[in-house]
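In: sequence first, predicted coordinates after that:
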Amino acid sequence: MRQFMSANSVFYLQRDVYEEYEEYKDDFKQVIKERETRRLIFLHQSPQIFYRGSLVQYVKMVCIDRGLSHSSLHLAVYLMDLFMDNHHVIPEKLLLVANVCLMISAKLEENALKIPKISELNALIGNRYTTLDYTNLEVLVIQFFNFYLNFPCAVHYVFYYMQEFICYEDLKGDRNVRTLFYDLYDAITVHLDRIIEDVHYMQCYKPSVLAAAVIAASRLDIGLSLWTQQLENLTEYTEEDLRDVAQILLKNDGLQCAKCTPPSIIKCIDSM
């Protein structure tokens, strides 16, 4: 975490890169908002919903152990949620689904050296599946998403919004930029971990809204104002747009959903 601002960090923005970004800022906004519309609808009908908590903790543990990014973690959970929401997977195959979704997300989000191998993931769960099990399910998952897997998650928007998450007015008193930056980043990390623990955060809010609310809640956590004009200009969300979601994040009580009744079986793939 403390290498966050170093020159070899993915979040470090050199001056020439920043100037190039400024030239295409409006185009970039349009592209990322368009990607958001391509996310699949969550139907709240996963037959395996009661296993989700342990599966998310498992994927999180693997990401920490392998040093994978928040982006890999969140995308893996998103893929897993949508796949489970549309299939009936026998419990004995759920860890296979989790490993395959993580492997796919790492291929999209990490450099080649950090992508976990099938043998490495399989070893973590006692080598209970074959290589063919992994390759067959990977093809099935990719086909289910119609070969489009570059879905934006809240974490992607958070990293984009972080360029404006501190403003000059935040530096009043004895605050300094470095301390403020790390305190805010730590608070953001806590909320990013929380939003993958409850499926409704990731599936019931647009990623851009959820990301903005994460930053707003994190600002309140460390004693700053909820929102700033710079953030409003960048995100195109006002303080009023985010207040309710930010308060829900701060309470951390979880979300209730009337749609999550005992689900029907959508598609059986017990034989995968």
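Out: Good, I have the coordinates.
In: C-alpha only now, for contacts and for neighbours.
Out: Fine.
In: contacts only, for P152.
Out: Contacts for P152 were tallied using Cα atoms under 8 Å, 6 or more residues apart in numbering; they are 32, 35-36, 39, 75, 207.
In: for the protein, longest helix please?
Out: Counting by DSSP state H, the longest helix found in the chain is helix 177-195.
In: circling back to that earlier point, and the contacts of P152 as CSV, adding distance to Y168, neighbour count and secondary structure?
Out: Output for those, formatted as CSV (distance: Cα to Cα, whole Å; neighbours: other Cα atoms under 10 Å; DSSP: H, G, I helix; E, B strand; the rest coil):
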residue, distance to Y168, neighbour count, secondary structure
I32, 27, 16, helix
R35, 32, 12, helix
E36, 31, 17, helix
R39, 36, 20, coil
L75, 33, 27, helix
P207, 27, 23, helix
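In: nearest to L224 among those?
Out: Distances from the contacts of P152 to L224 were compared by Cα to Cα; the smallest belongs to P207, at 22.8 Å.
In: one more to weigh against that first structure:
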Amino acid sequence: MELEGQWWKGQLAGDIYHALRYKELRLPVYKGQSPQLNLRRYFADLIAIVSNRFRLCPAARHLAVYLLDLFMDRYDISVQQLHMVALSCILLASKFEEREDRVPKLESLNSLTCMSSMNLVLTKQGLLHMELLLLETFHWNLYLPTAAHFIEYYLSIAVSETDLHDGWPMACLEKTLLYMNKYADYFLEVSLQDHAFLRFVPSLIAAACVASSRVILHLAPTWPPRLQRLSAYTWEQLLPCVERLLLAHDSDVNEANKQRCQQQQPGPQPGQAMYPAQSQSATVAQYVHRPALQYTQQSCQPVLVSAHASSAYLCHSGSLQVSSGPTHGQAQPQTISVPLDAKIKMPNRPYQVNSIYSCTAPCFNR
């Protein structure tokens, strides 16, 4: 069990990693053609809330969101049925990734506060029917690697004593490792928030999460040779994904600072933050082009990011209106009707994303 729980530390880590890389090349194609694509963020947040409530592992949470994305991409599903689909994806993912005693039970799901607010009551028959439909859709194959399956392998060498912090030798390796894990978890959750990340393979997203964490922590070089050898990704290959992650980070920091000013709360006290990036916002260009962060082993062309580059990524789902249909030129998803033994009332209030995925500074106080 110890080897299963921390496979990246075992003798078979290299073989397991190469098997995951081989499998990710054969993942189903995602087209982003769901008519309910504007609801995707809401249901991804719902999966995050439920998985956090039951303390499911990141692999189960990411697999559940990925199953939801693929299922929505193939079928035209009513808004009411999407709740059942999302919760069934959580159950399937937890059964595949977690121990049996950690799989959420029907009674526990129905007792959740978010379930009562949606006026949703699950039934055993309804869940079994939906799980069977999901399994048939994926041909009973749930071996689908996600970024969460790769992140620990990269984190095993993400920080070294030879790294520099702001151009100086590292003062405290243990504290840097702690912050590296916190930031990597944060960026890993950011990658769940937008379906645009599905155009990157999972191993690249995981590597970009580590690289973004090193950028925020002012570690140099940004992408050292040891990480390039382990991941087989160069800095130039990671840069498009890193830009998206850092734009999301800047947006979260700005939103947190805005809320702090509105609440007239005092700023962070000396000693609370290890790195200035936790309390100050910066542009992606400032992150990427800091002299101490240049990757000296390769040439890195300047990157210019416009102010509106993240508008599609950082938008909030303010309403729960179903779009009229898929984008022009895309295939029409199939329409299915799934029996749902429940009465569902969609909430009328907008869902604030930052209440679930807060900025990285407060995450260390959780």
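Out: Great, that's in hand. Predicted model, so just to flag it, every value in this text is computed and none were measured.
In: ok, then the element right after the longest helix of structure 1?
Out: Next helix or strand after helix 177-195 of structure 1 toward the C-terminus (DSSP states H and E): helix 199-204.
In: Provide the contact partners of the helix or strand that that next one is followed by at residue level.
Out: Going down the chain from helix 199-204 of structure 1, the next helix or strand is helix 207-221, by DSSP H and E. Contacting residues not belonging to helix 207-221 of structure 1 are listed as 33, 36, 152-155, 157-158, 161, 165, 184, 187-188, 191-192, 201-202, 225-227, 235, 237, 242-243, 245-247, 249-250 [Cα under 8 Å, 6+ apart].
In: the same query, at a cut-off of 6 Å, please.
Out: Contact partners of helix 207-221 of structure 1, identified using Cα atoms under 6 Å, 6 or more residues apart in numbering, comprise 153-154, 157-158, 187-188, 226-227, 242, 246.
In: check the mean deviation of that helix from structure 2.
Out: Plainly put, helix 207-221 of structure 1 ends up 0.7 Å away from its match in structure 2 on average once the two are laid over each other (mean Cα distance after the TM-score superposition for structure 1).
In: over in structure 2, find the residue span that helix aligns onto.
Out: Counting by TM-score structural alignment, helix 207-221 of structure 1 falls onto residues 202-216 of structure 2.
In: give me the distance from the matching stretch to the chain's centre.
Out: Here the centre of mass of C-alpha atoms in stretch 202-216 of structure 2, compared against the chain's by Cα atoms, centre = their mean, to the nearest Å, lies 12 Å away.
In: stretch 86-106 of structure 2 now?
Out: Shown here is stretch 86-106 of structure 2, whose average C-alpha point lies 18 Å from the average C-alpha point of the whole chain (Cα atoms, centre = their mean).
In: and it, how far apart are its ends?
Out: From its first residue to its last, stretch 86-106 of structure 2 covers 14 Å (Cα to Cα, to the nearest Å).
In: matching residues in structure 1 for it?
Out: When stretch 86-106 of structure 2 is aligned against structure 1 using TM-score structural alignment, it corresponds to residues 98-118.
In: who's in contact with the matching stretch?
Out: 72, 75-76, 80, 138.
In: counting by contacts, list what the longest helix along structure 2 packs against.
Out: Counting residues, the longest helix in structure 2 under DSSP H turns out to be helix 235-263. On a contact count with 3 or more Cα pairs under 6 Å, 6 or more residues apart in numbering; DSSP states H and E, helix 235-263 of structure 2 meets helix 202-216.
In: now the helix it packs on and helix 235-263, what's the angle there?
Out: 60 degrees (axes from the mean of the first three to the mean of the last three Cα atoms, to 10 degrees).
In: aligned to S191 of structure 2, what sits in structure 1?
Out: Looking across to structure 1 (by TM-score structural alignment), S191 of structure 2 lines up with I195.
In: now G126 of structure 2
Out: Under the alignment (TM-score structural alignment), G126 of structure 2 pairs with D133 in structure 1.
In: now do D76 of structure 2
Out: The equivalent of D76 of structure 2 in structure 1 is H88 (alignment by TM-score structural alignment).
In: how about Q36 of structure 2?
Out: Superposed on structure 1 with TM-score structural alignment, Q36 of structure 2 falls opposite Q48.
In: in terms of helices and strands, where is the residue nearest to its match when sequence neighbours are not counted?
Out: If you skip the residues right next to it in sequence, Q48 of structure 1 has M84 as its closest partner in space, 6.7 Å away by Cα to Cα, 6 or more residues apart in numbering. Assignment of secondary structure by DSSP H and E places M84 of structure 1 within helix 70-85.
In: after superposition, how close is that helix to structure 2?
Out: Its aligned residues in structure 2 lie a mean 0.6 Å from helix 70-85 of structure 1 after superposition (mean Cα distance after the TM-score superposition for structure 1).
In: how far is the helix or strand following that helix from where the chain is centred?
Out: Following the chain from helix 70-85 of structure 1 toward its C-terminal end, the next helix or strand by DSSP H and E is helix 94-109. Between the mean C-alpha location of helix 94-109 of structure 1 and the chain-wide mean there is a distance of 14 Å, by Cα atoms, centre = their mean.
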